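Trainee: What follows is a protein structure lacking sequence information:
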């Protein structure tokens, strides 16, 4: 049977996976977006459903004024003796872990570990908990450190020791420790999280090394497969399924002409074992379409069209906000069946939290649509749909006032170039306006109208203007969002969104 990569599409990097009685659980990085650390569940490793987040309240996480691609870095999820553990890094404050008995419910408040570094991981043996961490040695070179911790308190027990400096590649990070057939395997990421990214592995008879590099390294990388759709492949985590087969989750990008906007996504590849006891992916290459014999069951058809009518009282797990839980800036109960956004002085250009709620762009080819009820009273008031990468790279398609008339404008923000390129006057009697964004690999196209049937093209912009390769955000991806703002004025800018519909063309 065949399945397609990515298995989780859109900005979902640095995947980590574990197995428990209820199936498989996977987490990814979230950086400056909240809620933090998206959490997914699967019964077969192929079909995944987001069930929530690990960090859902201010007592767990504070990202106020976080820089672009700051915030929450690579997490690790593990299941041990009835408890789930998620350990990660808040790049501004340090490393911490949260726990739960029920991954479908709430996670604990953070337990902090007083040790600097990134990409923490956990391993248990003989009643002790060991933490692996990407750090720097006494000469400032990248290295992997290991030490024992008390998971109840975060206290470090004993010494912290460097156990590896990698297998020869730059930027060794993303460590994960496994014991398989009485052998310790240390898997890491090397090569930097761009075209040279790779997964390497080493093994030892001791938890503390010395570790012997695999002679077949890298065991997964597309650095030498330039024609493959997936690139920048790396940062892997191993998992054994219930039938004894081994798999690796990893991150990858889908660039167009060496640029991408979707962010780093989650892929899955089957793992084989060599006769001399090394895990590796066949041909050491990640494929966008994978044929395997190890899977049982059926591959669920991806739901290409998703429409949220906002009929419930809480946001679906797919939505994100930036840097703060903006509970005072939105409501799903003020007007039944509508999302209400309360804009304030902050805009998408600011690092402060604006009235923005969005979901990840999952495909280059998509159609996003909403119906908005918004009555601006001044030229600074605006609300509508946006494509957002970071505070200097975003496209706003909003209702506002121009020349004393209600209008829809398209504003392009590309680094230091910020310009309104087109605007159209609206009928004074029109209260509800349809906004639509159509995307492809080359352009975003922006449409508006008083009905869905008579929408007209307002303007277009190049996708490459939001390319991650030229932006502030090396680690995130684009969002399709709803937005309201008073643009520097402390006005009560209130906008109602009837629905958000997104239709994706999966490739």
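Mentor: Happy to help now that I have it. Remember, it's a predicted structure, so these values are computed and weren't measured experimentally.
Trainee: From now on I want contacts and neighbour counts done on CA atoms only, so please keep to that.
Mentor: Will do.
Trainee: Residue 408: what's it in contact with?
Mentor: Taking C-alpha atoms under 8 Å, 6 or more residues apart in numbering, we find residue 408 in contact with 397-400, 423-426, 448.
Trainee: Looking at those residues, state which has the most neighbours.
Mentor: residue 399 (31 neighbours; other C-alpha atoms under 10 Å).
Trainee: That residue is in contact with residue 411, isn't it?
Mentor: No: using C-alpha atoms under 8 Å, residue 399 is not in contact with residue 411; the gap is 11.1 Å.
Trainee: isn't residue 95 right up against residue 89?
Mentor: Yes: between residue 95 and residue 89 a contact is recorded at 4.4 Å, counting by C-alpha under 8 Å.
Trainee: any common contacting residues for these two?
Mentor: With C-alpha under 8 Å, 6+ apart as the test, residue 95 and residue 89 both reach 117-118, 120.
Trainee: For these, which single residue is the most surrounded?
Mentor: residue 120 leads the shared contacts of residue 95 and residue 89 on contacts (other C-alpha under 10 Å) with 29 neighbours.
Trainee: and it, what does it touch?
Mentor: 74-76, 87-89, 95, 131-134, 174-175.
Trainee: could you dump the residues you listed to JSON lines with secondary structure, distance to residue 46 and neighbour count?
Mentor: As requested, those are exported to JSON lines (DSSP: H, G, I helix; E, B strand; the rest coil; distance: C-alpha to C-alpha, whole Å; neighbours: other C-alpha atoms under 10 Å):
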{"residue": "74", "secondary structure": "coil", "distance to residue 46": "21", "neighbour count": "25"}
{"residue": "75", "secondary structure": "coil", "distance to residue 46": "20", "neighbour count": "30"}
{"residue": "76", "secondary structure": "strand", "distance to residue 46": "19", "neighbour count": "28"}
{"residue": "87", "secondary structure": "strand", "distance to residue 46": "24", "neighbour count": "23"}
{"residue": "88", "secondary structure": "strand", "distance to residue 46": "24", "neighbour count": "23"}
{"residue": "89", "secondary structure": "strand", "distance to residue 46": "27", "neighbour count": "25"}
{"residue": "95", "secondary structure": "strand", "distance to residue 46": "30", "neighbour count": "26"}
{"residue": "131", "secondary structure": "strand", "distance to residue 46": "29", "neighbour count": "23"}
{"residue": "132", "secondary structure": "strand", "distance to residue 46": "28", "neighbour count": "27"}
{"residue": "133", "secondary structure": "strand", "distance to residue 46": "29", "neighbour count": "24"}
{"residue": "134", "secondary structure": "strand", "distance to residue 46": "29", "neighbour count": "26"}
{"residue": "174", "secondary structure": "strand", "distance to residue 46": "23", "neighbour count": "27"}
{"residue": "175", "secondary structure": "strand", "distance to residue 46": "24", "neighbour count": "30"}
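Trainee: and the comparison structure, right after this:
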């Protein structure tokens, strides 16, 4: 992870779901006031992707898109039990935390829930959006038939922690705190019964040679007690592949054993344009580890900046043996928009890997990444059908009448159950006193932006009681960088307003007086960096508000951090927009 988070991180040294939710709601209500009078009814939502790369590269029947999870699904990790594959991602301050996906063929993925799905496991209510949960590693231990997920939680006093389960679809344990510093921990289970934790850390005090100098450290792990063995730690990589070249940000380590040798694969170069994946080999888990002569084994850093269908920042990978003994890697990468900005965040990509020789070779991992891959023999691409996650250009619709929220809806810092209610009429959001600029929970239900070009439309039935009330759509990178597009009141009149917030400073872009006679449709449309906001009082004849605005503030390039842009259904009784 990046240095701004590391410098602020001070690691801590020394289940019944219903009761956990109840106890959380009591604590939560002491911090956040819910307005029983100010509620907004959302009767529908639709999101439609419209990226040129998918139009220009349609799939044949034996193909699938290499970006298997579009939008903010970074730092993927994957494991296998028999014919079942499980994949997890970083979730930062999103609630629930750590989305988890299942597949039997590496092509078609269903979200089966979240690993951290209750307040006892995840405490991010006061967290920065790019704090919270970092780089989860999921692994199955065949020797005790148990799944583990180990991660760093930069919030709630957790630090490094592990949870475990016998069945990923049936919930995970409460967190077990682990007493070591650093980030990006992973577990390795050797075939002699021993277990280890590997992670990124700072060099010993006074030994840092340059900015970004990090080390990879290993500890023995006591499986019976779920704790590291104190005094067993050892640095196994110092700096990276060649410390003479001053490599930066060696992190995201994963260990594998093949043909009697131990392989250590890590990200190197930081999570931006110099990102890469490198690999080392040793005779034991504690080394000595020798870097591969062909490092890096995955990167996009050497190619023309203006290349077509650009995919960039590739790295932070994990390997798994797939169907038929073929290896695959999941990794993060980004798809910049027409202004070379990253609004969709770091996404999960997949590549086949040839590990028939001494070293794993990412197939086409050292050329500009292509948008499509061949499906394995006997596998049918079912993305977007039968409950499988869609990719490419797709449409997601929700009328909120299924009785439960789709797993793709998330909160930021606050749990969805604390402000949402589903009924036969749709989704009702009860407004908090906090507005979208708060660094505390807000009453906002978020959907990830998954395309550079998209259209999102919601229908809302809402009548604000005062100037403090507002409900509508937000386009959100974080509390200091966002657009708010909604309905509010000024004296006796109702208004549609559009506000831009940059560096925490808000500016009214446009406002227009309207009549409220029923449902109003709100729409945001993007073509790359160009965003337009429009509304329809008859749900079909849309009128633009504020002309075209830049999506720059919704990019990590401008706003910073590690998350992608989100689209939110939003209500507040703490509105400060004055039409």
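Mentor: Cool, got the structure. Computed from a predicted structure; not experimentally measured.
Trainee: re earlier: now, which of the contacts of residue 408 of structure 1 lie within strands?
Mentor: Counting by DSSP state E, those place 397-400, 423-425, 448 in strands.
Trainee: Which part of structure 1 matches stretch 19-32 of structure 2?
Mentor: Under TM-score structural alignment, stretch 19-32 of structure 2 has no counterpart anywhere in structure 1.
Trainee: what separates that stretch from the chain centre, distance-wise?
Mentor: The chain centre lies 25 Å from the centre of stretch 19-32 of structure 2; the measure is C-alpha atoms, centre = their mean, to the nearest Å.
Trainee: What of stretch 153-173 of structure 2?
Mentor: Distance, centroid of stretch 153-173 of structure 2 to centroid of chain: 16 Å (C-alpha atoms, centre = their mean).
Trainee: Any idea how many residues pack against the aligned residue in structure 1 for residue 421 of structure 2?
Mentor: When structure 1 is aligned by TM-score structural alignment, residue 421 of structure 2 is paired with residue 331. By the measure other C-alpha under 10 Å, the count of residues near residue 331 of structure 1 is 19.
Trainee: any idea how far residue 331 of structure 1 lies from residue 341 of structure 1?
Mentor: 7 Å (C-alpha to C-alpha, to the nearest Å).
Trainee: for residue 128 of structure 2, what are its contacts?
Mentor: Counted by C-alpha under 8 Å, 6+ apart, residue 128 of structure 2 has contacts 93, 439.
Trainee: Please settle this for me: is it part of a strand?
Mentor: No: Residue 128 of structure 2 is assigned coil when assessed by DSSP: H, G, I helix; E, B strand; the rest coil, not a strand.
Trainee: From residue 437 of structure 2, how far out is it?
Mentor: 12 Å.
Trainee: Please apply the same query to residue 164 of structure 2.
Mentor: Where residue 437 of structure 2 is concerned, residue 164 of structure 2 sits at a distance of 35 Å (C-alpha to C-alpha).
Trainee: Go through structure 2 and flag its longest strand.
Mentor: Structure 2, longest strand under DSSP E: strand 34-49.
Trainee: Now that one: buried residues?
Mentor: By neighbour count with 16 or more other C-alpha atoms under 10 Å, strand 34-49 of structure 2 contains the buried residues 34-35, 38-45, 47-49.
Trainee: so the helix or strand that comes right after it matches what in structure 1?
Mentor: Later in the chain than strand 34-49 of structure 2, the nearest helix or strand by DSSP states H and E is helix 52-56. Alignment of helix 52-56 of structure 2 against structure 1: no match, by TM-score structural alignment.
Trainee: Strands along the stretch 51-200 of structure 1, start to end?
Mentor: 76-80, 83-90, 94-100, 111-113, 118-125, 128-136, 142-149, 156-164, 173-180, 183-190, 198-204 (DSSP state E, counting those that start in this stretch).
Trainee: what's the shortest one aligned against in structure 2?
Mentor: Looking back up the chat, that one is strand 111-113 of structure 1. So strand 111-113 of structure 1 sits over residues 176-178 in structure 2, by TM-score structural alignment.
Trainee: ok, back up a step: from the middle of its chain, how far away would the longest strand of structure 2 be?
Mentor: On C-alpha atoms, centre = their mean, the centre of strand 34-49 of structure 2 falls 23 Å from the chain's centre.
Trainee: quick one, strands of the stretch 201-350 of structure 1?
Mentor: Under DSSP E, counting those that start in this stretch, the stretch 201-350 of structure 1 gives strands at 212-213, 231-240, 246-253, 265-273, 279-281, 289-291, 305-308, 319-322, 330-331, 339-343.
Trainee: now the stretch 401-507 of structure 1
Mentor: 405-414, 417-425, 432-439, 443-449, 456-462, 479-485, 493-504.
Trainee: of those, which approaches residue 8 of structure 1 most closely?
Mentor: Nearest to residue 8 of structure 1 among the strands of the stretch 401-507 of structure 1 is strand 493-504 (13.6 Å), distances taken as C-alpha to C-alpha.
Trainee: So which elements touch that closest one?
Mentor: strand 305-308, strand 339-343, strand 366-374, strand 479-485 (3 or more C-alpha pairs under 8 Å, 6 or more residues apart in numbering; DSSP states H and E).
Trainee: Kindly reformat these as JSON lines containing mean neighbour count and distance to residue 233 of structure 1.
Mentor: Below are those laid out as JSON lines (neighbours: other C-alpha atoms under 10 Å; distance: least, C-alpha to C-alpha, whole Å):
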{"stretch": "strand 305-308", "mean neighbour count": "14", "distance to residue 233 of structure 1": "28"}
{"stretch": "strand 339-343", "mean neighbour count": "27", "distance to residue 233 of structure 1": "38"}
{"stretch": "strand 366-374", "mean neighbour count": "22", "distance to residue 233 of structure 1": "24"}
{"stretch": "strand 479-485", "mean neighbour count": "26", "distance to residue 233 of structure 1": "22"}
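Trainee: of all these, which lies closest to residue 58 of structure 1?
Mentor: Nearest to residue 58 of structure 1, of these and by C-alpha to C-alpha, is strand 339-343 at 20.1 Å.
Trainee: angle of that closest one against strand 493-504?
Mentor: 130 degrees (axes from the mean of the first three to the mean of the last three C-alpha atoms, to 10 degrees).
Trainee: Brilliant, that's me finished.
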